[in-house]
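Trainee: sequence first, predicted coordinates after that:
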Amino acid sequence: MIIERDVPIPMEDGVVLRADVFRSDSGGPHPVIMTLGPYGKGVPYRDGFKPQWKWLISAHPNVLPGSSREYMNWETVDPEIWVPWGYVCIRVDSRGSGRSPGFLDIFSKREARDFYEAIEWAGTQPWSNGKVGLNGISYYAITQWNVASLQPPHLAAMVPWEGAADFYRDTARHGGILSNGFIDTWYPRQVASVQHGNRKAIMDPWMKEISSGPEADFLSESELKKNRTDPVQDIVDRPLDSDWYRSRSVDWSKVVVPFLSAANLAGYGLHPRGNYEAFTQAASTQKWLECHPGRHEEWFYLDQGMALQKRFLDHFLKGDDNGWEKESPVLLHLRRPFSEEVELRKESAWPLPRTHFTKIYLDASEPSALGMNWGQPNEPSSISYVAMEESLTFYSPPLEQDTEITGPLAAKLFAASATNDMDLFVTFQAFSPDNREVEFQGTIDPHTPLAQGWLRASHRKLDATKSLPYRPFHSHDELWPLEAGSVYELDVEIWPTSILLPKGYRLALQISGKDFERPLPPDHPNEAWVSRGSGPWLHTHPADRPKETFCGKVTLFTGGDHPSYLLLPILEG
């Protein structure tokens, strides 16, 4: 392998980004796999992300066979695997991060434009065959959506592996509620820590220099702060959707490149909504959706994930006649309770063609035994709870047959608040006959429930042009305050799931005014986050959720003129 460090990539405004290039010593040209992001190309996976690295090699000691794993970065491809497969691998430090100078502004329009120029640079180098592919996880997937909207001519295919796409709805404000828990910790730990000019950044063992730039570029703490945005405050200051959020989000009408969108089945709070929306909304005529379980960095490096990426990219970047063009549009790994085994099933569309969207109605007529029934209750009933202190859980009768629930969900709830607003946190669960909860390893949280959704009642306005019965789409462009005590019809988007439940299991829906969290599990949190069911995706910012507004009494109405229900994607047969 030929390894070139700190290769300059000039931008149109004079800023020079820095990249590491890994290519074959046996000639070329070859197609390119590129990533651009703020985590530091000079930060080794094993050093910068020690807990995650330890977990990966402990859980999968034989991961990436044939590689020494010495050249790996977090959430990017391993060049020791991909270069022998006939690719040039390029990692670019985004503007203001790592070895690239400039103002650090995550997910910005400027960052997307920089990525466009980097792709065009890579596509015209002598070692390139002119086809550039993108492949990476999380941040390195989100930037793929954003740059794809700009349609760089040399971009030939991409694999956004677990990538959010709508900065407002997927990342910053779930149902209008500020999602600060993750950003509060992630930004200083993984982004600001390797900001360009940060003298405290980790050493780059390959260049034997600080990973955040040469000593001449080091900045004081105050200078560093002035040279980057404050993402949490930016979101606090912008409660409604706006051009600022749109500039950090994909425009699906302009995404025409072939792509393989890889969604995690238990990634509530960040990525999977973007992967599903990509498949259903993007203009591309060559698009595939893959749905997998496990942690977000796990399946990307396992044999089945690697084989999938290689086959897709070999077809579009090398022109290999490997049958990919005949591959089913949807590749679903079906889950079963209390099992790590999954079954790959190929489907033709999403939602799946055999889906029968079925209403199961909430019934509060027995306050001590809240129920869900397939038939609509005739008699009206209601029940109240204190929003930030209590929760309600409605249970179905035991399932009469094995039941597959796969696809997007939604809840229609009729509720009143004692204040002028309320937040709804909705969690879909299932329980075995012996009352064990069905949960799975999520992208981060090892005890993730089956599905989650959120809505701030003052954001209840729907966009009629984009809403579907099973996927309400809120415009978030104006506030509709509540009149205390008045009943409102609220449609809650619940992110997609997939589960095959045996006969005798019960469904459950928890409704609350706070994040879903269980007591701390006996095996304690995972290695990086306190994991109680919602992972780090918590909504706790005091400026966004003042108690005088969001800790009031909420009353939920069921039956009669207020038929609250959960809409389930049940597969026929």
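Mentor: Nice, I can see it. Computed from a predicted structure; not experimentally measured. Numbering: from 1, shown residues only.
Trainee: all contacts plus neighbour counts: C-alpha atoms, from now on.
Mentor: OK.
Trainee: so how far is stretch 371-378 off the chain centroid?
Mentor: Put simply, stretch 371-378 sits 34 Å off its chain's centre (CA atoms, centre = their mean, to the nearest Å).
Trainee: list the buried residues of it.
Mentor: By 16 or more other CA atoms under 10 Å, the buried positions in stretch 371-378 come out as G371, M372, N373, Q376, P377.
Trainee: what's the answer for stretch 204-219, then?
Mentor: Neighbour-count burial for stretch 204-219 flags D204, I210, S211, S212, G213, F218, L219 (criterion: 16+ other CA under 10 Å).
Trainee: now do stretch 393-408: distance from first to last residue.
Mentor: End-to-end distance for stretch 393-408, by CA to CA, to the nearest Å: 20 Å.
Trainee: pull up the gap between V236 and H476, please.
Mentor: Counting by CA to CA, the gap from V236 to H476 is 14 Å.
Trainee: neighbour-wise, which of the two wins?
Mentor: Legend: neighbour count by other CA atoms under 10 Å for V236 and H476, higher for H476 (23 against 18).
Trainee: wait, that one touches R456, no?
Mentor: No - counting by CA atoms under 8 Å, H476 stays clear of R456, with 9.8 Å between them.
Trainee: so what sits against both of the two?
Mentor: Between them, H476 and R456 share these contacting residues under CA atoms under 8 Å, 6 or more residues apart in numbering: G176.
Trainee: one more structure, for comparison:
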Amino acid sequence: MTRARHSAVAATLALVAGLLVVAGGASAGPTDFTVRGSVNQLYVLGAAPGQQLELVRGTKVVEEGVVDSAGSLAWRGLDAGSYSVRSATPAATVGPVKVRDVAGKPPAHAFYAGQTLGKGFNYITTRDGTTLSANVTFPSGTGPFPTVVEYSGYDPSNPKNTTMAQLFTTLGFAYVGVNIRGTGCSGGSFRPFEPVQSVDGYDAIEAIAAQPWAKFHKVGMVGISYPGISQLYVAQTQPPSLAAITPLSVIDDTYRSTLYPGGILNTGFAVPWATEREKQAGPYGQGWEKGRVDAGDTTCQANQALRLQNPDVLAMIRANPYYKKSIGDPMNPSLFAPKINVPVFLAGAWQDEQTGGHFPGFLDDFTSAPHLYATMLNGSHPESLSLGVFGRFADFLDLYVGRRVPGEAKHVVAPVLAGTITGVTGLALPEQPDYSGMTFRQAKRDYESGDPIHILFEEGAAAGQPSGSPLPRFERTFASWPIPEAEATSWYLTPRGGLADAPSTLTPRQATPRSYRADPDALPPTTHFQTGDGLWEAHPTYQWKQIPKGKGLGWITEPLTEQVVPIGTGSVDLWVRSPQRDTDLEVTLTEVRPNGTEVYVQSGWLRASHRKLGPGSTVVSPTHTHLRSDARPLPKRGFAEVRVELFPFAHVFRPGSRIRITVDAPGNARPQWDFDTISHGERVLVAADADHPSRLVLPVVPGVDAPRKAPKCSSLRSQPCRTYRG
């Protein structure tokens, strides 16, 4: 957009005045500010800084507020209805304006069809009049084109951010990058994952699909991490023009998976991520917006007006250490996954150092999706784009968005992408399905005939490939998740540090509890990288060390006589006590090999006072309520059973290896993850006797045909290895 330059205030007022016709707002006239109703929100713009205003519904003052230095004020969490804004000086009332509900009826198709989007930078108008910045890139050839949309609070609409656009246009798709409200050049105010972003996404999907260049007037959604998670929020609104989604490296529940795993605040990744999002959602927070404004984009300029109204996200996080349904439920994709009614392709890694790897917990919640395909493997955050996944991902987009026989461009794109991420070059896609000579219907039928759940084992140890390459050693498929064939198998903690097939027969008087000091300051520091790139390379340098003596406990099996392959979540059921009556627990599962090396497998965390189990808990999957009303200190006398969930994983324990678990204060187990722990050196006792049968329970899948010889532990992606010390 090119216009004569105006001052920031004049541009803001001019734009808002134009949007009020769409949004049902009202001009303030002599009060010199404007009011616009939104979705469960209401905005004031162009007011005098420091002015005190009242939000009125009928005759009742609902809320009060003070205008910020940019002349703006936003109220959130409003019920649908008509509102006015009242000022005392000068005495005036502006309104009423209409506030819509997130579940309200969307606009008619004409609202979307009336918007024109072309190649390059655009703005999409949402139902409340907010404009979202969007950048459109076409593949070679003439349209219409099968189209994919990336939607997030990063910078997908930044014209200079071309990575994802190049990826998808090379695959033959038009690519549209859209910034969510309050980020980039998009208008509105920002709070992570708030409901209005979901309906904005609906509006963006419908506006893009209505364009003449969008083939079939249907679009798919793409993206990894934040733009992967955003797909889930948009798809729950069921846009009629959404063809399919491909969420990669996502979460199933913001609280339990990443923010407060086990009820313990994740200060290593989650808090810094939220801090960075808050910073980048400030006025010109991503940097590239200023260049557009300097070049004459007055819409981008005006869209910065509400940024000072962004809530203090860190204060919200720290103020809600328990699961609060009014906050947690809207950010819990497992609760709205049943609403998603389009085909889904999902992939992620067990040891994901960012989103955490807890995501398989909601795979069985996609009950309305006509197809759910999931691929899971060991590895780091970008593993969902690795060579073992990419071919199936590209085929899915061709079939469900492009409605065409899968093409060959994936063979060009995938190795370049994998090499860029990991630094390993000269790679190629593994053998792919052969669709040559098939019609589209035949190809789609062939794709759908296989098992939907793919487990890739021993990523990084593929035969004939460089060590640490983003390729699996072997793959197995299953009909559904959780794996139907899995058998809950228990190993019981013994008083002397063993894991046995049967519980101890010793009485509490005969079996002295073992104990340790929960001292996070005494643990080795967590492995941190300045950027994710170092961690994603073939052989990162981990600082994964043994727990110092007296600062944790370990239990280990005898050498296995047969193969054990767990796939899914696990449970570590501990009988514990502490004089401090609360403690934070970190449990880590490892493999100890005959050669004396120890391989990381998975971890789990729990604050003992959060031990109350919720509905849906099983013998291998303890689910905690994390409600304040359910929190209980450890008993003054005696032991309490505390069940710690091991995050999902798949691993082959071969004959001769031993299964080990360790328990200590949180820290050091997972790269990038630190914790705001309450542990400060308290003594923790763990009982393992006939009255207190502490145990490890894993979902063991029989009949998995795995290579006989274990891979070099140094080759496994995101599974560091160290020398075992008992």
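Mentor: Cool, the structure landed. Everything numeric here is computed off the predicted structure, so don't read it as measured data.
Trainee: so of the buried residues of stretch 204-219 of structure 1, which ones are in helices?
Mentor: Judged by DSSP state H, the subset of the buried residues of stretch 204-219 of structure 1 located in helices is empty.
Trainee: among those, which lie within strands?
Mentor: D204, I210 (DSSP state E).
Trainee: would JSON lines of the buried residues of stretch 204-219 of structure 1 with distance to L566 of structure 1 be doable?
Mentor: As requested, the buried residues of stretch 204-219 of structure 1 are exported to JSON lines (distance: CA to CA, whole Å):
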{"residue": "D204", "distance to L566 of structure 1": "51"}
{"residue": "I210", "distance to L566 of structure 1": "53"}
{"residue": "S211", "distance to L566 of structure 1": "50"}
{"residue": "S212", "distance to L566 of structure 1": "49"}
{"residue": "G213", "distance to L566 of structure 1": "52"}
{"residue": "F218", "distance to L566 of structure 1": "55"}
{"residue": "L219", "distance to L566 of structure 1": "53"}
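Trainee: of the buried residues of stretch 371-378 of structure 1, closest to I2 of structure 1?
Mentor: M372 (62.2 Å; CA to CA).
Trainee: name the element whatever residue of structure 2 lines up with that closest one belongs to?
Mentor: Using TM-score structural alignment, the partner of M372 of structure 1 in structure 2 is L499. Per DSSP states H and E: L499 of structure 2 is located in strand 499-500.
Trainee: immediately after that strand, which helix or strand?
Mentor: Downstream of strand 499-500 of structure 2, the next assigned helix or strand under DSSP H and E is strand 514-518.
Trainee: assign a three-state SS to the aligned partner of E12 of structure 1 in structure 2, would you?
Mentor: Mapped onto structure 2 by TM-score structural alignment, E12 of structure 1 lines up with R127. For R127 of structure 2, the secondary structure call by DSSP: H, G, I helix; E, B strand; the rest coil comes out as coil.
Trainee: G184 of structure 2 now?
Mentor: Applying three-state DSSP: G184 of structure 2 is coil.
Trainee: also P635 of structure 2?
Mentor: Under three-state DSSP, P635 of structure 2 comes out as coil.
Trainee: okay, and the helix ranked longest in structure 1 goes to which residues in structure 2?
Mentor: Counting by DSSP H, the longest helix found in structure 1 is helix 109-123. On structure 2, the counterpart of helix 109-123 of structure 1 by TM-score structural alignment is residues 195-209.
Trainee: who touches that stretch?
Mentor: Stretch 195-209 of structure 2 is contacted by residues 39-40, 102, 109, 112-113, 115, 117, 124-127, 149, 151, 178, 180-181, 214-215, 217-219, 230, 233-242, 330 when judged by CA under 8 Å, 6+ apart.
Trainee: of those residues, grab the buried ones for ChimeraX.
Mentor: Remark: buried members of the contacts of stretch 195-209 of structure 2, expressed as a ChimeraX selection using 16+ other CA under 10 Å:
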select :39,40,102,112,117,124,125,126,127,149,151,178,180,181,214,215,217,218,219,230,233,234,235,236,237,239,240,241,242,330
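Trainee: and M331 of structure 2, how far from R256 of structure 2?
Mentor: For M331 of structure 2, the distance to R256 of structure 2 (CA to CA) stands at 11 Å.
Trainee: more neighbours: which of the two?
Mentor: Shown here are M331 of structure 2 and R256; by other CA under 10 Å, R256 has more neighbours (24 against 21).
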